[in-house]
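Engineer: take this sequence and fold it.
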Amino acid sequence: MSYKFFSNKDCEYYPCHKIENQNCLFCFCPLYLIEDCGGDFKILNGYKDCSNCTKNHDENSYDFVLSRIKKYFEKVKNEGADNVK
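Structural biologist: A predicted model of the protein is given here:
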């Protein structure tokens, strides 16, 4: 479905994660600020380093990102915003 996938092959950084047929829909990952994002990140100098994560750029990224956002908001709803990381 076209609304779930977009490749910006004219971008100077494409492909930024070195995967074929990269999805650029979530160029900046909307899950970055969620501690339990489900992605392949590491903490480097106190910051979240997502450079090896492709979960927001592969063919399943749309469904993955939306499912993680939904999970996060369910957690906020159940636990309160002050208790969610």
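
Engineer: rest of the way, CA atoms for contacts and neighbours
Structural biologist: Noted.

Engineer: neighbours around Arg58, how many?
Structural biologist: Actually, residue 58 is Asp. It isn't Arg. Using other C-alpha atoms under 10 Å, Asp58 has 19 neighbouring residues.

Engineer: next one: Asn56
Structural biologist: A count of nearby residues for Asn56, using other C-alpha under 10 Å, gives 23.

Engineer: want to put them side by side, so please do this one too:
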Amino acid sequence: MENSFKYFENRDCKYYPCHKGLEHINCLFCYCPLYFKDECPGNPKYIEKGDKTIKSCIDCTFPHEADNYGEILKRLIP
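Structural biologist: All right, here's what the predicted structure looks like:
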């Protein structure tokens, strides 16, 4: 897929690829805009650390998949 307003792949990034298992990674949402959403379409894990619960998205590729751009926007715009 070519770089566009819906997709951007930065193979020169020192962290690329940030997730294993994808042939192409959409870097547009490098930091997931859905991190603070309770209803997350990805597959986050929740880690208990003392009296806190931490959302871990280390195994989630949802924001990095090209076809999910529209779904992310729908969840961000009320």
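
Engineer: so what corresponds to Glu23 of the second structure in the first structure?
Structural biologist: Counting by TM-score structural alignment, Glu23 of the second structure corresponds to Glu20 in the first structure.

Engineer: for its match, what are its contacts?
Structural biologist: Contact analysis of Glu20 of the first structure by C-alpha atoms under 8 Å, 6 or more residues apart in numbering lists nothing.

Engineer: state the distance from it to Glu12 of the first structure.
Structural biologist: 16 Å (C-alpha to C-alpha, to the nearest Å).

Engineer: can you check Arg68 of the first structure too?
Structural biologist: 29 Å.

Engineer: if you count surrounding residues, which of the two has more?
Structural biologist: In terms of neighbours (other C-alpha under 10 Å), Arg68 is the more surrounded of Arg68 of the first structure and Glu12; the figures are 18 against 8.

Engineer: which SS class is the more buried one?
Structural biologist: Classification of Arg68 of the first structure by DSSP: H, G, I helix; E, B strand; the rest coil places it in helix.

Engineer: show me what it lines up with in the second structure.
Structural biologist: Using TM-score structural alignment, Arg68 of the first structure lines up with Arg75 in the second structure.

Engineer: just Ser2 of the first structure next, same as before
Structural biologist: Here Ser2 of the first structure is matched to Ser4 in the second structure, going by TM-score structural alignment.
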